[in-house]
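Visitor: sequence-free structure coming up:
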């Protein structure tokens, strides 16, 4: 049972705790345990912040060792051994194998929205333009600049009446926004090629390869390639927001890899530290690194504790393609499990790609009902989409197959019960 201190002192803005109304005290691997001793399978994973599970033993051991030897905890952007070791590991295991030697790494404040703010700020500085093209159902953060790129009306209302200050952005249709039969790329090109469209020349395009909060819409390879070509044609920078879809969630380290594109800027956060520690950065092409010293900074840029665990993440999971193969195998299991749910709900359809999939059940009420029943049965899972209509699976990528299947079975049972209950209520 939760303590009343939360109701008494914590702001009404809290959200996830309203759906998971219990006091969690322990977490290991793909499970969380509450104060009553009940253990839950975690299919939320900190919204893809815990791709490698809770409290990985190797990361934990490295962090404890660092702390016990009085390793640097906070160092602004000073040179530290922890930073050097992470940079070398990222270069070795991520950049070099993907032919990305021409990227620099910019440390930002420790959250995804900090990375997005820095990316947009740089794009405007490089191009001398203001307008940024974002896409329907996109989510890029909750600070004012990032929120201007975010499409969700409820999130935007948080900025105040009339979404004050959410300017400098043009929202255009994401891949599939108007159905499978409508080519949104063609529409976008027509708008931007028309000098009377009212769309100012963009400083940048920003998109998520898979829209996490927007309903698990996954951009096709062709669409991503088309946006990249269009950005180059117009002299705009291409920013790929890989904060939720990155770090292996799609089946590859970067979710845009299958498209073979080379973004000008890439934002990363969430699972970057590997252990849930705050850590974000921006990857930028060397020719765009025109910052003057301290022209963009932040007190907590470069979390040394996160550097320590992030290095272990790279050495443990990204030294070869074994982990990626395991993720893709689990993605097949996930697709099969979600299809069973879709089969019992008229009009339901699968969304997403890799280990970032869900099922659109048509309404937010039904999706929320399914998730609530799942929580009662010991599964933590949330909804996604403009109307919360998608039951969204973000299980840790390291979840053992047997546990993963058990979670999917709980989800299927919950869906059956919710469908049956809705049918009875309608009669």
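Guide: Alright, I've got the coordinates. It should be emphasised that the depicted structure is a prediction, and the values quoted were computed from it without experimental measurement.

Visitor: rest of the way, CA atoms for contacts and neighbours
Guide: Noted.

Visitor: just name whatever secondary elements the helix or strand encompassing residue 367 is in contact with.
Guide: Assigned by DSSP states H and E, residue 367 belongs to helix 364-376. Helices and strands touching helix 364-376, by 3 or more C-alpha pairs under 8 Å, 6 or more residues apart in numbering; DSSP states H and E, are strand 382-384, strand 390-393, helix 401-426.

Visitor: need those in CSV (columns: mean neighbour count and distance to residue 305).
Guide: Converted to CSV, those look like this (neighbours: other C-alpha atoms under 10 Å; distance: least, C-alpha to C-alpha, whole Å):
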stretch, mean neighbour count, distance to residue 305
strand 382-384, 24, 29
strand 390-393, 29, 28
helix 401-426, 17, 30
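
Visitor: for these, which one sits closest to residue 265?
Guide: When the helices and strands packed on helix 364-376 are compared by C-alpha to C-alpha, strand 382-384 sits nearest residue 265, at 26.1 Å.

Visitor: from the contact counts, what lies against that closest one?
Guide: Right, strand 382-384 is packed against helix 364-376, strand 390-393 by 3+ C-alpha pairs under 8 Å, 6+ apart.

Visitor: now the first one: buried residues?
Guide: When burial is assessed from 16 or more other C-alpha atoms under 10 Å, helix 364-376 yields the following buried residues: 364, 366, 367, 368, 369, 370, 371, 372, 373, 374, 375.

Visitor: just give the nearest non-adjacent residue to the fifth one, would you?
Guide: Nearest in space to residue 369, with sequence neighbours left out and distances taken as C-alpha to C-alpha, 6 or more residues apart in numbering, is residue 418 at 6.2 Å.

Visitor: quick one: that neighbour from residue 409, how far?
Guide: Using C-alpha to C-alpha, to the nearest Å, residue 418 is found at 14 Å from residue 409.

Visitor: can I get the helices and strands packed on helix 364-376 in a markdown table including distance to residue 206?
Guide: Output for the helices and strands packed on helix 364-376, formatted as a markdown table (distance: least, C-alpha to C-alpha, whole Å):
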| stretch | distance to residue 206 |
| --- | --- |
| strand 382-384 | 20 |
| strand 390-393 | 23 |
| helix 401-426 | 33 |
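
Visitor: what's the closest of those to residue 360?
Guide: The closest of these to residue 360 is strand 390-393. By C-alpha to C-alpha, the value is 4.2 Å.

Visitor: would you map the helices across this protein?
Guide: Assignment of helices within the chain using DSSP state H yields the ranges 5-9, 16-19, 45-48, 57-68, 81-90, 112-127, 144-149, 153-157, 184-193, 221-234, 304-317, 322-343, 364-376, 401-426.

Visitor: next up, a second structure to put side by side with the first:
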């Protein structure tokens, strides 16, 4: 689920002349924390006629590498975006929930929250309160009024669902006085995963919640889904003369139409057949024992992707940032051919970026739409974006939008104090 970009004035079209034709490349800017806080508070006042207790926010993310391995106990390297989702929140003492966003409104009670109820974007908010009540973080009478604002692009697969969950989770924790240190954030991340899996019925792993709650500016975050540990990994693209171009293909990103769940079942079935806890404990050579070509292909992606993460870490630790490019491209090929979660829009973006000189490119996120990333020389960002746009138009695809991603995003945080 992508909550969607609803902030005005921060989509920046840039016109370039190519072959006598004006080509407009659309760049999506992040909202500063002060603007997020003011916009969310204004929406709260308009919706509820009173002041919120505070405003909290959490970032979207891109995953540098390590896709579809979190639910296999694997390794991932996500990066927090500067683009965030904010929630203005006021505590209630009657167990009621009232949510407002540019997508609409939902009112209900925590007692009414159940698998699939509510549906859509309210499920991610209601699920958080449900999970935190179940975990004993808040009492049975706890409820909230929430107004939402997001600067994460709509349909981009940049994890606005986890950003939404984690922003509310950190808000609830602050309101009830539960710890929000790293250990506390680990507990909150688990509650957000439970909300997404149990109420929103999206069978995702925990990578997105980990980066939203435990990320660090200037770093990627090594997420070990086997034991739940995280470790910051320094990543200074600017020092290497590089940039990460994020390409929102605008192909609708869907995780609840059965395809994502089918991939997860395949991975879990393969592990069961091989007699290992997860495919992290399998080798590529063992996959022939599966006796099923489809399961073997699915398993090969997971096993080789985990190894690509390890190799990426080795290169980053040795300062060879530019050399991770071929690993990004190999990841995309594996996701496209073995895991079959790409789509024409994603392939077009990756192909065009590589043809324009990107060091590497890949789809990022769950796939079936969403976004791609390209590792490019910093001086070439706009040129590569222009080639991606041109290629999409040549193929008859919708115009993509673009984000410039450094590693400047910060984890879930309070933007305004509780009075």
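Guide: It's in. As the structure is a prediction and not an experimental result, all values here were calculated from the model.

Visitor: TM value for the aligned chains?
Guide: After superposition, the two chains reach a TM-score of 0.28 (TM-score structural alignment, normalised by the length of the second structure), with 183 aligned residues with a C-alpha RMSD of 6.5 Å.

Visitor: picking up where we left off before, wait, which of the helices of the first structure is closest to residue 28 of the first structure?
Guide: Closest to residue 28 of the first structure of these is helix 57-68 (C-alpha to C-alpha; 9.0 Å).

Visitor: still on that earlier bit, out of the helices and strands packed on helix 364-376 of the first structure, flag the one nearest residue 357 of the first structure.
Guide: Ranking those by proximity to residue 357 of the first structure (C-alpha to C-alpha) places strand 390-393 first, at 5.7 Å.

Visitor: by contact count, what packs against the closest one?
Guide: Counting contacts by 3+ C-alpha pairs under 8 Å, 6+ apart, strand 390-393 of the first structure packs against strand 356-360, helix 364-376, strand 382-384.

Visitor: quick one: which of the helices and strands packed on helix 364-376 of the first structure is nearest residue 63 of the first structure?
Guide: helix 401-426 (27.1 Å).

Visitor: quick one: the closest one to helix 322-343, angle?
Guide: 20 degrees (axes from the mean of the first three to the mean of the last three C-alpha atoms, to 10 degrees).

Visitor: is it possible to get the helices and strands packed on strand 382-384 of the first structure out as CSV so that each row also shows distance to residue 382 of the first structure?
Guide: CSV is the format used below for those (distance: least, C-alpha to C-alpha, whole Å):
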stretch, distance to residue 382 of the first structure
helix 364-376, 6
strand 390-393, 6
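
Visitor: wait, which of those is closest to residue 132 of the first structure?
Guide: Residue 132 of the first structure lies closest to strand 390-393 among those, at 27.9 Å (C-alpha to C-alpha).

Visitor: related to what we said a few turns ago, among the buried residues of helix 364-376 of the first structure, which two are most distant?
Guide: Pairwise distances across those (C-alpha to C-alpha) peak at 16.3 Å, for the pair 364 and 375.

Visitor: how close does residue 393 of the second structure get to residue 192 of the second structure?
Guide: For residue 393 of the second structure, the distance to residue 192 of the second structure - C-alpha to C-alpha - is 39 Å.

Visitor: comparing the two, which residue is more hemmed in?
Guide: Using other C-alpha atoms under 10 Å as the criterion, residue 393 of the second structure and residue 192 rank with residue 192 on top: 32 against 14.

Visitor: am I right that the more buried one sits in a helix?
Guide: Yes: remark: residue 192 of the second structure belongs to a helix, assigned using DSSP: H, G, I helix; E, B strand; the rest coil.

Visitor: tell me who's in contact with it.
Guide: 127, 128, 131, 162, 165, 166, 169, 209 (C-alpha atoms under 8 Å, 6 or more residues apart in numbering).

Visitor: leaving out the residues flanking it, which one is nearest to the first one?
Guide: Spelled out, it's residue 127 of the second structure. residue 195 (4.2 Å).

Visitor: element containing the one you found?
Guide: Assigned by DSSP H and E, residue 195 of the second structure belongs to helix 182-198.

Visitor: quick check: buried residues in that helix?
Guide: For helix 182-198 of the second structure, burial by neighbour count (16+ other C-alpha under 10 Å) applies to 185-198.

Visitor: remind me what the helix or strand that it is followed by packs against, helices and strands.
Guide: Going down the chain from helix 182-198 of the second structure, the next helix or strand is helix 207-214, by DSSP H and E. Where contact means 3+ C-alpha pairs under 8 Å, 6+ apart, helix 207-214 of the second structure is packed against strand 54-63, strand 78-92, helix 160-176, helix 182-198, strand 219-224.

Visitor: tilt between the shortest one and strand 54-63?
Guide: So the one you mean is strand 219-224 of the second structure. Strand 219-224 of the second structure and strand 54-63 are oriented at 80 degrees to each other (the same axes, to 10 degrees).

Visitor: which strands and helices lie in contact with strand 219-224 of the second structure?
Guide: Secondary-structure packing of strand 219-224 of the second structure (3+ C-alpha pairs under 8 Å, 6+ apart): strand 75-76, strand 78-92, helix 207-214, strand 230-234.

Visitor: over to the second one?
Guide: The contact analysis (3+ C-alpha pairs under 8 Å, 6+ apart) places strand 78-92 of the second structure against helix 33-48, strand 54-63, strand 143-150, helix 160-176, helix 207-214, strand 219-224.

Visitor: hmm, back to that, got TSV for the buried residues of helix 182-198 of the second structure, with distance to residue 246 of the second structure too?
Guide: Shown next, in TSV, are these (distance: C-alpha to C-alpha, whole Å):
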residue	distance to residue 246 of the second structure
185	27
186	28
187	30
188	28
189	25
190	28
191	29
192	25
193	25
194	29
195	28
196	25
197	27
198	30
